[in-house]
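In: quick one: sequence and predicted model below, then my questions.
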Amino acid sequence: MAPGNQSAQRSVDLRGLRRRYSRGVGDGVRRLLLLCLGVVVASGVWRLLTADGAWAVVVVLAETVGLCAALVLPLQLPAAVLLRPSGIAFRHRLRTTPTTAWTQVAEIRVQGRWDTHSSVVFRDGRQRELVAMPAGDAERLAEALIDSRS
């Protein structure tokens, strides 16, 4: 390999950084999921204890709502930043963007006093927020990116 290609091929040192930064699922979502799960369990117990045909419709509806909530709510994955040795990717709900190589990253902008999040700026001008990444970690990532290019 030619000496000029070594710096271009060098990967970013991600030591000290997590591989995934994501917003946590809110407490309200967790409570709703637990409530729906409780309804499913309670309706199942109720069905076992009673054999009344009129309540069967209510039980089936409650179980359907609980089952739908138990299946749908976990699919609402929080937004995330995924750091990989080869590059950076972003997840929004169930969709993860393809990994963008570190060579395509122009800079990491660390959040200032009035900024909500740090951000990554790509060479083509696109900009994405680094959600849930603390300013200290964004600073380390920016330094690692600069070090990989020197």
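Out: Great, that's in hand. Numbering: from 1, shown residues only.

In: use CA for all of it now, contacts and neighbours both
Out: Fine.

In: for the chain, longest helix please?
Out: helix 27-49 (DSSP state H).

In: got another, please set it beside the one above:
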Amino acid sequence: MIGLLLLYGMYWAWSGASFWGPRYLLFAAIPAAFALAVRCYQSDASALSDLVTVVVLGLSIWVGLNGAVFGDVDVPKVCWPDGAGHYEAPICFYTPEFSALWYPFVAGIKLLTVGQWIYLGYGLAVGAYLMAGPLLRIAGHLHTWAIPAAARVRAFHW
């Protein structure tokens, strides 16, 4: 991955405009999925590593669901208002409000179709299943930390 970043870092079409993004790194999803599977079911993980796993997995689920459910249908209307290819590159490429990840919140979430609701439900169910292991381990870590803390609070004399 570092080699690809060094090789393609200065490539003129790195951004992929509003569609592809850094497509040259797409194949890295396969080893990342294997690493995530190992992390989700590693029983001796620390609370911090489980927390990082939950955050990364949550962001990954959001990216996948957002792309499939909301897409970027409205973003080109803002970036290419005249349809002639003229666009505001700094606004479209460097402003978070026009990112496909945030634009549904800026423009307002529209009514979803039945297919979008089904996909959203399926994605959330799979995400909950994958997050169950790390979240239960985090709850166990909090439980083992909370009992001695509660005992110290009860032992404290006001």
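Out: Ah, there it is. What you see is a predicted model, and the numbers here were worked out from it, not measured in a lab.

In: so what number do they get for TM-score?
Out: Between these two chains, after superposing, the TM-score reads 0.28 (TM-score structural alignment, normalised by the length of structure 1); 66 aligned residues with a Cα RMSD of 4.3 Å.

In: who does the longest helix seen in structure 2 touch, helix- and strand-wise?
Out: Criterion DSSP H: the longest helix present in structure 2 is helix 114-155. Where contact means 3 or more Cα pairs under 8 Å, 6 or more residues apart in numbering; DSSP states H and E, helix 114-155 of structure 2 is packed against helix 29-40, helix 47-69.

In: which is the next helix or strand following the longest one?
Out: Right, the one you point to is helix 47-69 of structure 2. Beyond helix 47-69 of structure 2 on the C-terminal side, the first helix or strand identified by DSSP states H and E is helix 75-79.

In: pick the most deeply packed of the helices and strands packed on helix 114-155 of structure 2.
Out: helix 47-69 (a mean of 16; mean count of other Cα atoms under 10 Å).

In: what's the angle from that one to helix 114-155?
Out: 160 degrees (axes from the mean of the first three to the mean of the last three Cα atoms, to 10 degrees).

In: helix 47-69 of structure 2 packs against which elements?
Out: Against helix 47-69 of structure 2 (3+ Cα pairs under 8 Å, 6+ apart) you get helix 29-40, helix 114-155.

In: and of the ones you listed, who's closest to P104 of structure 2?
Out: helix 114-155 (14.0 Å; Cα to Cα).

In: ranges for the helices of structure 1?
Out: Under the criterion DSSP H, structure 1 contains helices at 3-9, 27-49, 53-72, 135-149.

In: could you dump those helices to CSV with mean neighbour count and distance to A80 of structure 1?
Out: Converted to CSV, the helices of structure 1 look like this (neighbours: other Cα atoms under 10 Å; distance: least, Cα to Cα, whole Å):
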stretch, mean neighbour count, distance to A80 of structure 1
helix 3-9, 11, 26
helix 27-49, 15, 17
helix 53-72, 15, 19
helix 135-149, 17, 14
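
In: so which of these gets nearest G87 of structure 1?
Out: Of the helices of structure 1, nearest to G87 of structure 1 by Cα to Cα is helix 135-149, at 10.6 Å.

In: and for A151 of structure 2, the neighbour number?
Out: Using other Cα atoms under 10 Å, A151 of structure 2 has 10 neighbouring residues.

In: who wins for proximity to I138 of structure 2 among the helices and strands packed on helix 114-155 of structure 2?
Out: Using Cα to Cα, the nearest of those to I138 of structure 2 is helix 47-69, at 5.5 Å.

In: helix 29-40 and that closest one, what's the angle between them?
Out: Using the same axes, to 10 degrees: helix 47-69 of structure 2 against helix 29-40 is 140 degrees.

In: who touches helix 47-69 of structure 2?
Out: 36, 39-40, 100-101, 112, 116, 119-120, 123-124, 127, 131, 134-135, 137-138, 141 (Cα atoms under 8 Å, 6 or more residues apart in numbering).

In: try it again at 6 Å.
Out: Residues from elsewhere that reach helix 47-69 of structure 2, judged by Cα atoms under 6 Å, 6 or more residues apart in numbering: Q116, P134, I138.

In: got a list of what the first one touches?
Out: Yep, that's Q116 of structure 2 we're talking about. V69.
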